[in-house]
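Chemist: sequence unavailable; structure follows:
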């Protein structure tokens, strides 16, 4: 068993003890090939939540400050996370993310770049659109609905987004990110908190 699988199993036990977690649309995540999962960001607990609600191993971009602690940094690397400077303008991180996708793996992104303290969806950064346009990955929007304080969480995975039209229109990275965020917004609207 890999360290990632062990850690995910352990986190899953803890999360299921603490929270009521409902997952919708898990079947929308392709079982093979490159995938980018783009989710809204409401808490530091979000990456593990996405990690335990998918069957595939996810390579998350994480803010570089988290790697300044040697122990935490070592653990993050063992669970496939890699650092990025704030703003998603880190060329090394962008190259590493593209390599993850080129190898047919899953890249996990929180396009907003930082947590939303109010829960309101912020405008996403262009980095998500960059990865979408520069790779052959399928883009899966993900909405995290509810709150960790209420102990009730709904994770909704939408259907893969079609990128060909954006490439034909020569859309820029920000336009694509905006479209991804619009899909996340739709998932939120179609699955209100009251239904959890």
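Modeler: Perfect, thanks for sending it. Owing to the predicted nature of the structure, the values given are computational and were not obtained by experimental measurement.
Chemist: contacts and neighbour counts: CA atoms only from here.
Modeler: OK.
Chemist: SS state for residue 136?
Modeler: With DSSP: H, G, I helix; E, B strand; the rest coil as the basis, residue 136 sits in coil.
Chemist: residue 99 is in contact with that one, correct?
Modeler: No: the pair residue 136 and residue 99 does not pass the contact test of Cα atoms under 8 Å, sitting 11.5 Å apart.
Chemist: neighbour count: these two, which is higher?
Modeler: More neighbours surround residue 136 than the other of residue 136 and residue 99, with 17 against 14 (other Cα atoms under 10 Å).
Chemist: just give the nearest non-adjacent residue to the more buried one, would you?
Modeler: For residue 136, ignoring the flanking residues on the chain, the nearest one in space by Cα to Cα, 6 or more residues apart in numbering is residue 34 at 6.9 Å.
Chemist: ok, and here's another one to check against it:
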């Protein structure tokens, strides 16, 4: 209920203020576990990735946010769960895998923090994908969040990682990470 209300309010605000538009929503499966892997350019990105979809999208959020009065309880109600800065705790890994295995949608920024697209990606997204049967959907946020400018969220076709599943070697996780990041970068280039 809280998610639906907040999502609706944010949808109206983002569409009005940033002229947010979604492209490729049909690529996001309507059922089953889905891992949305996106570039990260602003603190405004988590809502951007999820508010135009018909499914609830959950995110990891830095632990410090949960200590902020009002904000902490609100983001928890919206489905966020804490992650420690500088590393992922066992609890946040378990929560992420559980969301995907139970058929939920998890939004993740493989580069970890906001950047201009040139940071090395971490292996968390690929690791979650390889340990579950979740569909991996690349997402590109294109635009600057300028008032009344145009911002676009583009969902690409799911990435096939079947060749990397079951091998278990660290190199395969690196290769899967590279494949995810390549798909995100291609979406950005094609939609600028």
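Modeler: Nice, I can see it. Just so you know, these numbers come straight off a predicted model, no measurement behind them.
Chemist: rewinding a little: so what's the residue nearest to residue 136 of the first structure up against?
Modeler: Contacts for residue 34 of the first structure (Cα atoms under 8 Å, 6 or more residues apart in numbering) come out as 101-107, 136-138.
Chemist: from residue 39 of the second structure, how far out is the corresponding residue of the second structure for it?
Modeler: Using TM-score structural alignment, the partner of residue 34 of the first structure in the second structure is residue 33. Distance of residue 33 of the second structure to residue 39 of the second structure, given as Cα to Cα, to the nearest Å: 20 Å.
Chemist: who wins on neighbours among the contacts of residue 34 of the first structure?
Modeler: residue 106 (27 neighbours).
Chemist: what about that residue, distance to residue 69 of the first structure?
Modeler: 25 Å.
Chemist: residue 12 of the first structure too?
Modeler: In terms of Cα to Cα, residue 12 of the first structure sits 24 Å off from residue 69 of the first structure.
Chemist: more neighbours: which of the two?
Modeler: residue 12 (17 against 9).
Chemist: center of the second structure, which residue is that?
Modeler: The centroid of the second structure falls nearest to residue 107 when counting by Cα atoms, centre = their mean (2.5 Å).
Chemist: for it, which non-adjacent residue is closest in space?
Modeler: Residue 107 of the second structure sits nearest to residue 36 (Cα to Cα, 6+ apart), 4.7 Å away.
Chemist: any idea which helix or strand carries that neighbour?
Modeler: Applying DSSP states H and E as the criterion places residue 36 of the second structure in strand 34-38.
Chemist: what about the helices in the first structure?
Modeler: Taking DSSP state H as the test, the helices found in the first structure are 3-18, 46-52, 70-78, 91-102, 126-134, 164-168, 173-190.
Chemist: for residue 153 of the first structure, which of those helices is the nearest?
Modeler: Checking those against residue 153 of the first structure by Cα to Cα gives helix 46-52 as the closest, at 9.4 Å.
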